[in-house]
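Peer 1: Provided below are the primary sequence and the corresponding predicted coordinates.
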Amino acid sequence: MQDKISLLAAFERFSEHWAPRIVASYNGDDIRIVKVEGEFVWHTHDDTDDFFLVLDGTLDIELRDRTVTLEPGELFVVPRGVEHRPVARHGEVKMLNIEPGGTHNVGEGSPQHAPVQA
């Protein structure tokens, strides 16, 4: 059994953007925190939905037909197979993602980021 996890302390341990950190596992899924700034690339996930929960900052999730803007405490799930691009236009965003264990943070044309333990 794990001890409680301080997300604030976990965020203080790294500064890299678009490089998720695993903070816990839940039923085989990774609970990850990530700092983002600027634009990611347009991409899809064929085998999984993409879960975004904004903790600090404002994040746009661009879809081909609309943009969903998330403020702190708001979440959005991009269904599998839907092309999207996360964008942090107004400075750094801190967020929490849930992904199947072992999933790499990959977008077409972007570097692969294997998540690491926070």
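Peer 2: Great, that's in hand. Remember, it's a predicted structure, so these values are computed and weren't measured experimentally.

Peer 1: use CA for all of it now, contacts and neighbours both
Peer 2: Fine.

Peer 1: show me what contacts residue 64?
Peer 2: Residue 64 is in contact with 83-84, counting by C-alpha atoms under 8 Å, 6 or more residues apart in numbering.

Peer 1: next, the one to line up against it:
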Amino acid sequence: MSAINIQEKFKLFSEHWTPKKVGELNGQQVLLAKLKGEFIWHSHEHEDEFFLVIKGTLQIELREKTITLKEGEFYIVPKGVEHKPNAKEEVHVLLFEPLSIKHTGDIMADITVENYESI
């Protein structure tokens, strides 16, 4: 394996809400995603979800509050917590998740990704 340049990897895709796998370790996956607009309310029953903002500002709506993340900040959504990411402008994020996680939790939607493409 060689060094991964995150900025170069972000140049390889343009679609939103479609994470791309850039690495795996210890049953976890490292994903990059571009987000814009609103996602759907969902939760992950057995997995925490890590969001690190590389570029832009991301809001993660929870039922009781909204978390606002700026560049260089991260938030871990605890397992079982309903959440809805929202990006008014394009945001670049790094996600760190178990290999078993489902993109939209138990909800199947038009935006659900079942197998992440590796780049």
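Peer 2: Arrived safely. Keep in mind that what you see is a predicted model, and the values were worked out from it rather than measured.

Peer 1: Could you tell me the TM-score of the two chains?
Peer 2: TM-score of the superposed chains, computed with TM-score structural alignment, normalised by the length of structure 1, equals 0.93; 116 aligned residues with a C-alpha RMSD of 1.2 Å.

Peer 1: Could you tell me which residues make contact with the residue nearest the centre of structure 2?
Peer 2: For structure 2, the residue sitting closest to the mean C-alpha position, by C-alpha atoms, centre = their mean, is residue 95 at 4.6 Å. By C-alpha under 8 Å, 6+ apart, the contact list for residue 95 of structure 2 reads 30-33, 49-52.

Peer 1: can you check residue 78 of structure 1 too?
Peer 2: Residue 78 of structure 1 sits next to 49-51, 84 when contact means C-alpha under 8 Å, 6+ apart.

Peer 1: Just the buried residues out of these, in ChimeraX syntax.
Peer 2: Buried members of those, defined by 16 or more other C-alpha atoms under 10 Å, are picked up in ChimeraX with:
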select :49,50,84
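
Peer 1: following the longest strand anywhere in structure 1, which helix or strand shows up next?
Peer 2: If you go by DSSP state E, structure 1 has its longest strand at strand 84-100. Next helix or strand after strand 84-100 of structure 1 toward the C-terminus (DSSP states H and E): strand 116-117.

Peer 1: just the helices in structure 2 please.
Peer 2: Here structure 2 has its helices, by DSSP state H, at 6-10.

Peer 1: ok, the contacts of residue 95 of structure 2 vs residue 72 of structure 2, which is closest?
Peer 2: If you rank these by distance to residue 72 of structure 2 using C-alpha to C-alpha, residue 52 comes first, at 6.7 Å.

Peer 1: Am I right that the closest one is in contact with residue 91?
Peer 2: No: counting by C-alpha atoms under 8 Å, residue 52 of structure 2 sits too far from residue 91 to count as a contact (10.4 Å).

Peer 1: sorry, back to before: now the contacts of residue 95 of structure 2 in JSON lines, with distance to residue 11 of structure 2?
Peer 2: Output for the contacts of residue 95 of structure 2, formatted as JSON lines (distance: C-alpha to C-alpha, whole Å):
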{"residue": "30", "distance to residue 11 of structure 2": "17"}
{"residue": "31", "distance to residue 11 of structure 2": "14"}
{"residue": "32", "distance to residue 11 of structure 2": "11"}
{"residue": "33", "distance to residue 11 of structure 2": "11"}
{"residue": "49", "distance to residue 11 of structure 2": "24"}
{"residue": "50", "distance to residue 11 of structure 2": "22"}
{"residue": "51", "distance to residue 11 of structure 2": "19"}
{"residue": "52", "distance to residue 11 of structure 2": "18"}
